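**Q** Coordinates for the following, if possible.
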Amino acid sequence: MPRVIFIEHDGVRREVDAPVGLSILEIAHQNDIELEGACEGSLACATCHVIVDDEWWSKLGPASEEEEDMLDLAFGLEKTSRLGCQIIMSEELDGIVIHLPKQS
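**A** This next block holds a predicted model:
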């Protein structure tokens, strides 16, 4: 099974199973990783903002216009920021490194 590596707010690294077809937000919730997702993945907020490790950024498809609009509301936005609800796990993303942004 593919894996996701989360780097939590405090720098702790957690490697978890990542079923294909689930979003990074869903995978985080299944593993008690602190990623809010207030709108439950409906692309209506930016509370599942994550920062994709540079080496994985090019492996993701481009963000939609709706995702870009929501990202504009995110705290601590970086060039590799995405919404966790919009990154869908695939075999090609096995080992992806996701950083949780520092909390405000």
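
**Q** C-alpha only now, for contacts and for neighbours.
**A** OK.

**Q** how close does residue 89 get to residue 27?
**A** Distance from residue 89 to residue 27, counting by CA to CA, to the nearest Å: 9 Å.

**Q** hey, what's in contact with both of these two?
**A** 18, 19 (CA atoms under 8 Å, 6 or more residues apart in numbering).

**Q** Contact partners for the residue most central in space within the chain?
**A** By CA atoms, centre = their mean, the chain has its centre lying nearest to residue 84, at 3.1 Å. The contact partners of residue 84, taken as CA under 8 Å, 6+ apart, are 23, 24, 25, 48, 49, 50.

**Q** one more, for comparison:
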Amino acid sequence: MPKIVFIQPDGSSQTVEAPVGQSLMEAATNNFVRGIVGECGGSCSCATCHLYIDEAWYAKLPPRDEMEEAMIEGAIDPGPTSRLGCQVLVKDELDGIVAHVPKAQF
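**A** The predicted model follows:
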């Protein structure tokens, strides 16, 4: 199973395994990653699974669609590599992806 590395704002990290097809949000909530809430359950309607994808991995992801763009605009402190974890699906090619958890979520 692919591994995902979640980096907390304090620099600590948690590596979890997730099956292909699961979202980063599901991988985080299923493994109790601090700071990822997933309040809407993955329907792209809350931004409580906001992540900053490490620049080395960001270009490997499909682009954000209009709905994700709109939700990210409402996230706390969005950045150029911001993604909603519910919209990023685990693939074998993403084994080792690094995602930074923001300091705060809504």
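
**Q** And for residue 21 of structure 2, the neighbour number?
**A** Each residue near residue 21 of structure 2 was counted by other CA atoms under 10 Å, and the total is 11.

**Q** again with the one 3 residues further on
**A** Other residues within reach of residue 24 of structure 2 by the criterion other CA under 10 Å amount to 26.

**Q** correct me, but it touches residue 89?
**A** Yes. Taking contacts as CA atoms under 8 Å, residue 24 of structure 2 lies within contact range of residue 89: 6.3 Å.

**Q** Please, where are all the strands along structure 2?
**A** Using DSSP state E, the strands of structure 2 run over residues 3-7, 13-17, 50-53, 82-84, 97-100.

**Q** and the first one, which residues are buried?
**A** This means strand 3-7 of structure 2. By neighbour count on 16 or more other CA atoms under 10 Å, the buried set for strand 3-7 of structure 2 is 3, 4, 5, 6, 7.

**Q** Include distance to residue 13 of structure 2 when you put the residues you listed into CSV, please.
**A** As requested, the buried residues of strand 3-7 of structure 2 are exported to CSV (distance: CA to CA, whole Å):
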residue, distance to residue 13 of structure 2
3, 12
4, 10
5, 7
6, 6
7, 4
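
**Q** Of the residues you listed, which is the nearest to residue 40 of structure 2?
**A** Residue 40 of structure 2 lies nearest to residue 6 out of these, by CA to CA, at 20.3 Å.

**Q** Now check that closest one against structure 1: what is it aligned to?
**A** When structure 1 is aligned by TM-score structural alignment, the residue opposite residue 6 of structure 2 is residue 6.

**Q** so what's that match up against?
**A** Neighbour list for residue 6 of structure 1: 13, 14, 15, 16, 97, 98, 99, 100 [criterion: CA under 8 Å, 6+ apart].

**Q** go on, residue 64 of structure 2?
**A** Counting by CA under 8 Å, 6+ apart, residue 64 of structure 2 has contacts residue 83.
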